[in-house]
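**Q** A structural model of the following input is requested.
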Amino acid sequence: MNKLLSRSVLLATACGISAAAGAAEWTMATPYGDASFHTKNVKQFAEDVAEATGGELTINVHSGGSLVAHGEIKSSVRRGTIEAGEVFLSTLSNEDPIFEVDTLPGVAGSYEEAFALWQATKPVITELFANQGLMPLYAVAWPAQGIYTDFELDDPERFEGLRVRAPNINTQRFVDYLGGSPTETEESDIPTAFSTGRVDAMITSSSTGNAMTAWDYVSHYTDANLWLPKNIVFISQRAFDRLDEATQEGLLEAAARAEERGWQMSRDDNQASLEALQENGITVSTPNDDVAAALQAAGDQLFSAWQERADEQAQQVLEEYQQQRGN
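**A** Okay, here's the model as predicted:
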């Protein structure tokens, strides 16, 4: 009896080990901290994947750049060091101008337009990722970008020489056109950048300002509705191909839910963050006529420069999107 029981236990243990060995475990890196709604969405996505696949796929999320720096995430997934990542899409603009189209002022000024722009550009972006052995899963927009300062931005001349945190090359160009001095700073380094005087202002969303407690170092937020940039979540095509069909389907279903949920989270977070900024003493306003005119002029320069860099395919995609939107 004891021998039979022992054999049963050994068999059960062996089966358990075999099942565990058949399950896949992925590593995912995101540069954003746990307070960001993007990270909250990613972590929920990982939970959904585990549930949808019956534990056949587990995704371990490393947030806040704790595992891989922002600029290394995409290349790490390409090399197979990690299986999944999240990046700010426009940081890839040095690879192709299509990646920065969502940071062009006036192209998409609402969530509805930003989502339509994503749908219009998604086939091209998917193809570009596929050429590098990568597979986009979903993208989610940030709230519209505004300008944080420690003074009232009531005159466009205040931009002259202003050291502005600009998270991507297009924002850096925009700051240049305004007469400012762009500084590239990761989100996690924003408080230090302000405290050490490396930056005097920043262009980012209400969400980032709230998550980074912007009221500790600025006093005003100009809600300029400049553009609605996106984060993109992607995986290694090779890692995806190693999954069985049922697990692949579960992963894609969870990704679709994450995209839908993420866009709503962005809307909700924008409203909550604007309220939080004001509750903590930040003056929230829209640009006056003079500042708005300066922002428009810089935006026009940015768009013209993009048209000169963009290839025929990128320009055609944007033209088709604008025609659909009646622009």
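**Q** from here on, contacts and neighbour counts on C-alpha atoms
**A** Fine.
**Q** residue contacts, the spatially most central residue of the chain?
**A** Residue closest to the average C-alpha location in the chain (CA atoms, centre = their mean): Asn231, at 2.1 Å. Residues counted as contacts of Asn231 (CA atoms under 8 Å, 6 or more residues apart in numbering) are 86-89, 139-142.
**Q** can you tell me how far Ser76 sits from Glu83?
**A** As judged by CA to CA, to the nearest Å, Ser76 and Glu83 stand 8 Å apart.
**Q** For the stretch 201-327 of the chain, just list every one of the strands.
**A** With DSSP state E, counting those that start in this stretch as the criterion, the stretch 201-327 of the chain has strands at 201-205, 220-222, 230-236, 283-285.
**Q** can you tell me which of those comes nearest to Ala69?
**A** When the strands of the stretch 201-327 of the chain are compared by CA to CA, strand 230-236 sits nearest Ala69, at 15.2 Å.
**Q** okay but Thr204 is in contact with Ile147, surely?
**A** Yes - counting by CA atoms under 8 Å, Thr204 does reach Ile147; the two are 6.5 Å apart.
**Q** For Glu56, see how far away Ala12 is.
**A** The gap separating Ala12 from Glu56 is 18 Å, by CA to CA.
**Q** Looking at these two, which one has more neighbours?
**A** The neighbour count for Ala12 versus Glu56, taken as other CA atoms under 10 Å, is higher for Glu56 (22 against 12).
**Q** Hmm, Ala23 and that one touching each other?
**A** Yes - in this structure, Glu56 is within contact of Ala23 by CA under 8 Å, at 4.4 Å.
**Q** still on that earlier bit, quick check, nearest of the contacts of Asn231 to Ser18?
**A** Using CA to CA, Glu86 comes nearest to Ser18 of the contacts of Asn231, at 31.5 Å.
**Q** And this one, please, so the two structures can be compared:
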Amino acid sequence: MRPLRYPFAQAALRFAITAGLAVGVLALLAPIAHAQSAPMVWQMATEYPATSMPGEGLTTFAQEVAARTQGAIVPKPTFDASAGVKSAQMPAAIREGKLQAGDAFGGALGEVDPIFLLSSLPFVATSVDKAHRLADLARADYARAFEKQGQHLLYITPWPPTGLWSRKAVDTPDDLRTLSVRAYDETSAEVMRAAGAKAQNLAFADTMPDLKDGSVNAVLSSGDGGAGRKLWEYLPYFTAIGYAMPLSFTSMNTATWQALTAAQRDAVTSAAKATENKQWARLNTRVAENTARMRGNGVTIQDTPTPSVQQALRDAGLSAVGVWQSRVGERGAQLLKLYLGASQKTEKNAL
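**A** Okay, the predicted model is just below:
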């Protein structure tokens, strides 16, 4: 009987050794497999609420990237400046790696490069089609400006038309002179000052305390931004002055971008394009939604400003455009001229 047991014992021993080696190899490979499957997490931020256009853009982009990379990249958006970074500080925070990506309002980036003030020039692009055309025309210039800051432009977010929130109705130029206005960039502050108001360029996060103590009694903002901050609690009047349709920009750290594989860059680019398309599409219903929300919260909306108020603001805006042209240089001036020429041609063809 012993000769029969011996081969069996040898086979059993070989099996045990082989199985033991396999288990050992698997144990050694497990941490490697785990490391390979761990997602790449991107910290993203905006100073605006999650329900605002920039907030919804970050949420959409995060979802698109996660889906298109099958979870290999997971952006984590934060809102309301909870990351401690406002729009003006966003380029530095991304460049220094404190954030991998983020959204910044173009008007706050004027000191970085005056090209970012193009979209918020007074009474230049006052419809969705015009704002979209201007954004497409200047996209390469925006991208180059971000490259100089060590960043890669991902997508653009449009805002609904800028209006004037106020504590009292604004029916005459004299009413403009009673306002202490929060403006969203230096150009709009200059325009409001030229119209007779007191004005200062403030981030939204810095505006709320001034509204509460009464030192600010008007805010230049869209219905979108105002609704996100519940401005009706302080400012129950809104005049649709059609000042501008400014842009926000979402960019990411260039080193982070370059470290991606070609397939990952393609996925992120596709996610950014899909996000931007959705952002523009949202504008089709956004104004109506904001108007309904505002009226539901007791806001008195003046859909068309009085001719005297509109003229006073347009007159005040003329010099601001000239100041911007002197700051931005030849290329920016050419962009504006090209856009205005194309717009006039389009309007003539529509007649």
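**Q** Could I get the TM-score for this pair?
**A** The TM-score (TM-score structural alignment, normalised by the length of the first structure) is 0.94; 326 aligned residues with a CA RMSD of 1.9 Å.
**Q** quick one on the thing from earlier: more neighbours, Ser76 and Glu83 of the first structure?
**A** Glu83 (26 against 18).
**Q** what residue of the second structure takes the place of the more buried one?
**A** Matched to the second structure by TM-score structural alignment, Glu83 of the first structure sits across from Gln100.
**Q** quick one on the thing from earlier: tell me which of the contacts of Asn231 of the first structure you also see in the second structure.
**A** When the contacts of Asn231 of the first structure are mapped onto the second structure and scored by both residues aligned by TM-score structural alignment, their matches' CA atoms under 8 Å, the shared contacts come out as 86-89, 139-142.
**Q** now these as a markdown table including distance to Asp48 of the first structure, secondary structure and neighbour count?
**A** A markdown table is the format used below for these (distance: CA to CA, whole Å; DSSP: H, G, I helix; E, B strand; the rest coil; neighbours: other CA atoms under 10 Å):
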| residue | distance to Asp48 of the first structure | secondary structure | neighbour count |
| --- | --- | --- | --- |
| Glu86 | 17 | strand | 26 |
| Val87 | 20 | strand | 22 |
| Phe88 | 23 | strand | 24 |
| Leu89 | 23 | helix | 23 |
| Ala139 | 17 | strand | 27 |
| Val140 | 17 | strand | 27 |
| Ala141 | 20 | strand | 26 |
| Trp142 | 22 | coil | 28 |
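**Q** can you list those in CSV and add distance to Trp227 of the first structure?
**A** Shown next, in CSV, are those (distance: CA to CA, whole Å):
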residue, distance to Trp227 of the first structure
Glu86, 20
Val87, 17
Phe88, 14
Leu89, 13
Ala139, 15
Val140, 13
Ala141, 10
Trp142, 9
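**Q** Go through the residues you listed and name the one nearest Ala246 of the first structure.
**A** Looking across those and measuring by CA to CA, the closest to Ala246 of the first structure is Ala139, at 22.9 Å.
**Q** Identify the residue of the second structure aligned to the closest one.
**A** So, by TM-score structural alignment, Ala139 of the first structure is matched to Ile156.
**Q** and its match, what is it in contact with?
**A** By CA under 8 Å, 6+ apart, the contact set of Ile156 of the second structure is 247-250, 276.
**Q** Over to Met44 of the second structure?
**A** Going by CA under 8 Å, 6+ apart, Met44 of the second structure touches 58, 75-78, 99-103.
**Q** Over to Ile147 of the first structure?
**A** Contact analysis of Ile147 of the first structure by CA under 8 Å, 6+ apart lists 201-204, 221-224.
**Q** With Thr178 of the second structure instead?
**A** 197-198.
**Q** Looks to me like it is in a helix.
**A** No - counting by DSSP: H, G, I helix; E, B strand; the rest coil, one finds Thr178 of the second structure to be coil, located in no helix.
**Q** any idea how far it lies from Gln311 of the second structure?
**A** Using CA to CA, Thr178 of the second structure is found at 17 Å from Gln311 of the second structure.
**Q** What of Ser215 of the second structure?
**A** Distance, Ser215 of the second structure to Gln311 of the second structure, by CA to CA: 27 Å.
**Q** before we move on, what about Gln100 of the second structure?
**A** For Gln100 of the second structure, the distance to Gln311 of the second structure equals 44 Å [CA to CA].
**Q** How about Thr172 of the second structure?
**A** Applying CA to CA, the value for Thr172 of the second structure to Gln311 of the second structure is 10 Å.
**Q** which one in the first structure is aligned with Ser343 of the second structure?
**A** Ser343 of the second structure maps onto Arg325 in the first structure, with residues paired by TM-score structural alignment.
**Q** Now that match: closest residue in space, sequence neighbours ignored.
**A** Closest residue in space to Arg325 of the first structure, ignoring its immediate chain neighbours: Glu113 at 7.7 Å, by CA to CA, 6 or more residues apart in numbering.
**Q** hang on, Gly106 of the first structure packs against Leu228?
**A** No - Gly106 of the first structure is beyond contact range of Leu228, at 9.9 Å (criterion: CA under 8 Å).
**Q** gap between His34 of the second structure and Leu28 of the second structure?
**A** From His34 of the second structure over to Leu28 of the second structure (counting by CA to CA), the distance is 11 Å.
**Q** swap in Met44 of the second structure?
**A** As defined by CA to CA, Met44 of the second structure lies at a distance of 35 Å from Leu28 of the second structure.
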